[in-house]
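Asker: Mind folding the following:
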Amino acid sequence: MPRLAALVVGAVLAASAAPSAAAEPGPAPPDLVSISDVDPSILLDIRYATDHNFTGHRVDGYEAPMCLLARPAAEALRDAQRDFLARGYSLKMYDCYRPQRAVDEFVAWARDLADQAMKAEFYPRVDKTRLFADGYIAEKSGHSRAGTVDLTLVALPARAEPGYVAGQPLVDCTAPAGRRFADTGIDMGTGYDCFDTLAHTLDPRVQGVQRENRLLLASGLAQHGLKNYDKEWWHYTLTPEPYPDTSFDVPVAPSSVQP
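Answerer: Sure, this is the predicted structure:
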């Protein structure tokens, strides 16, 4: 798929860069909406509202398994979803708006070198002392600006979402799709939140159907202004960002949706 690959290379953007000026988190954006209100056909798998994430527990600020976004980002995803549905796929959201308190928890978790509970799945080949230097954890996130999402594609009709039981045996996120956690998304070559260079969108070791699937997601979202962060195949930011210089800290909860 050389033409499609060229499109994606042109669209790849380091979208998770920190805002231009450090500031205290602001109040909720005035247009914060639930993606389920904008397009109820978009699937949800909000991992930080569960125990199945790299911390091993529900993350602070995730009071409900919801995808909240600034309205322009939600509407861009709605438009992309229409295109994907016509091709037999649905978007599935892993994370959307992320409160600053959750980002702060990630930072504290990364500094706690004794906590290695989820290493076998999420960072089996990365020493935890390298998480900041290698760019996996940062003190600011585009997610907190309400215009960044983590997502994948699901082939329709969607299969039932597998359950995760805390304490179950963990499998390397780079293992073949049939062995790693049974996510309902199409095979992207790694699991979600895989701290490994194989998760880089255009890593040359990822070929065949896995590469085609990454390019399918990237090209479909690029047509609606959503640009990929090249080190995470799942990470996209609406450009221009609705709130490029403001992080927010209201919880992910029904009460945070703006009227």
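
Asker: CA atoms for contacts and neighbours, from now on please.
Answerer: OK.

Asker: show me where the stretch 51-200 of the chain has strands.
Answerer: 68-70, 89-95, 148-155 (DSSP state E, counting those that start in this stretch).

Asker: Need the winner for burial among those strands.
Answerer: Of all those, strand 68-70 carries the top mean neighbour count, a mean of 28, counting by mean count of other C-alpha atoms under 10 Å.

Asker: Which elements pack onto that one?
Answerer: Secondary-structure packing of strand 68-70 (3 or more C-alpha pairs under 8 Å, 6 or more residues apart in numbering; DSSP states H and E): strand 32-34.

Asker: quick one more, to check against the first:
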Amino acid sequence: MRNALVTIVVFTLIGWNACSHADQPTTLSPAKTAAAANLVDIRSLVPDIAEDIKYAGSDNFVGAPVDGYRAPKCFLLRPVAEALTRVEHDLRAQHMRLKLWDCYRPARAVANFVRWAHDLGDQRTKPQHYPALDKSKLLDGYIATVSGHSRGSTTDLTMERCAADGTGCEPLDMGTHFDFFDVRAHTDAPGVTAQQHANRLLLRDAMERGGFRNYKMEWWHYTFTPEPTPHTIYDVPVQ
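Answerer: Have a look, this model is predicted:
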């Protein structure tokens, strides 16, 4: 059953990649461990980086721990993790920090999302995550597109402002919470305040300086470019 679900994910990703990687299909890596996939825990580089890995718990749009997340950890391909470390260090010099919600995402987790999206009877998280959108529309630009996380080069995050000594960090007001499926979550959405938009641009500028590009439909979503393995997805558990 899991192999069948992973096949669904591969086809989903091929569809998403058609615009940017049309010359080569996406393949599933045979790697069975993080080391074999060159995935590293960001905390091996920044031990005290702020994390709240949403899919390892129930505070997410599925409303339950997601397949493949056996621990609340952020894994990324090593070059991507090193680039994110540089962004974090640059921000700390400005009394700012990143806070990570998701990083590498196993293919089986994406299959979990697709399965959940097709279960139209499960509306438990609608008020918090897609209040103005019919659940049947979530695969049109929201859930399907974040499948790029399985390539190990994408992270979902926000930014915090800290005291001069690095303590008392508080998240910037970005106008919506993470995984809010609505036009207000678009990076340049007109329905947020000037300060909220400025905060989004502050995050975008910091990430772009580090080599990451934003997905315009989600202010929190960034992909390192060029991706180290743009045509390969992984299904190594996060543990």
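
Asker: thinking again about what came up before, the strands of the stretch 51-200 of the first structure: which one's closest to residue 223 of the first structure?
Answerer: When those are compared by C-alpha to C-alpha, strand 89-95 sits nearest residue 223 of the first structure, at 14.6 Å.

Asker: after superposition, how close is that closest one to the second structure?
Answerer: Averaged over the aligned pairs, strand 89-95 of the first structure sits 0.5 Å from the second structure after superposition, using mean C-alpha distance after the TM-score superposition for the first structure.

Asker: residues in contact with the equivalent of residue 193 of the first structure over in the second structure?
Answerer: In the second structure, residue 193 of the first structure lines up with residue 179, judged by TM-score structural alignment. Residue 179 of the second structure makes contacts with 60, 61, 129, 218, as judged by C-alpha atoms under 8 Å, 6 or more residues apart in numbering.

Asker: shouldn't the first one be in contact with residue 54?
Answerer: Yes: look at residue 60 of the second structure against residue 54 with C-alpha atoms under 8 Å: they come within range, at 5.8 Å.

Asker: The two: which is more packed in?
Answerer: residue 54 (22 against 19; other C-alpha atoms under 10 Å).

Asker: give the contact list for the aligned partner of that one in the first structure.
Answerer: Counting by TM-score structural alignment, residue 54 of the second structure corresponds to residue 47 in the first structure. Residues in contact with residue 47 of the first structure (C-alpha under 8 Å, 6+ apart) are 53, 65, 94, 95.

Asker: what do you get for residue 210 of the first structure?
Answerer: Applying C-alpha under 8 Å, 6+ apart, the residues contacting residue 210 of the first structure are 187, 188, 189.

Asker: again, but for residue 56 of the second structure
Answerer: By C-alpha under 8 Å, 6+ apart, the residues touching residue 56 of the second structure are 65, 66, 69, 70, 71, 72.

Asker: Spell out for me the ChimeraX command that would select the buried members of those.
Answerer: In ChimeraX, the members of these classed as buried (16 or more other C-alpha atoms under 10 Å) are selected with the following command:
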select :65,66,69,72
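
Asker: okay if I get the contacts of residue 56 of the second structure as CSV plus distance to residue 141 of the second structure?
Answerer: Output for the contacts of residue 56 of the second structure, formatted as CSV (distance: C-alpha to C-alpha, whole Å):
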residue, distance to residue 141 of the second structure
65, 23
66, 20
69, 23
70, 27
71, 28
72, 26
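
Asker: how close does the residue nearest the centre of the second structure get to residue 90 of the second structure?
Answerer: The residue lying closest to the centre of the second structure (C-alpha atoms, centre = their mean) is residue 156, at 3.4 Å. From residue 156 of the second structure across to residue 90 of the second structure, the span is 18 Å (C-alpha to C-alpha, to the nearest Å).

Asker: same question, residue 104 of the second structure
Answerer: 22 Å.

Asker: go on, residue 151 of the second structure?
Answerer: For residue 151 of the second structure relative to residue 90 of the second structure (C-alpha to C-alpha), the value is 25 Å.

Asker: Which position in the second structure pairs with residue 74 of the first structure?
Answerer: In the second structure, residue 74 of the first structure lands on residue 81 (TM-score structural alignment).

Asker: Quick one: residues contacting its match.
Answerer: Here residue 81 of the second structure is in contact with 40, 41, 42, 45, 75 (C-alpha under 8 Å, 6+ apart).

Asker: which residues touch the second one?
Answerer: Same thing as residue 41 of the second structure. 73, 74, 75, 76, 81.

Asker: swap in residue 65 of the first structure?
Answerer: So residue 65 of the first structure contacts 44, 45, 46, 47, 49, 252 (C-alpha under 8 Å, 6+ apart).

Asker: sorry, back to before: export the contacts of residue 41 of the second structure to JSON lines and tack on distance to residue 214 of the second structure?
Answerer: Below are the contacts of residue 41 of the second structure laid out as JSON lines (distance: C-alpha to C-alpha, whole Å):
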{"residue": "73", "distance to residue 214 of the second structure": "22"}
{"residue": "74", "distance to residue 214 of the second structure": "19"}
{"residue": "75", "distance to residue 214 of the second structure": "19"}
{"residue": "76", "distance to residue 214 of the second structure": "17"}
{"residue": "81", "distance to residue 214 of the second structure": "17"}
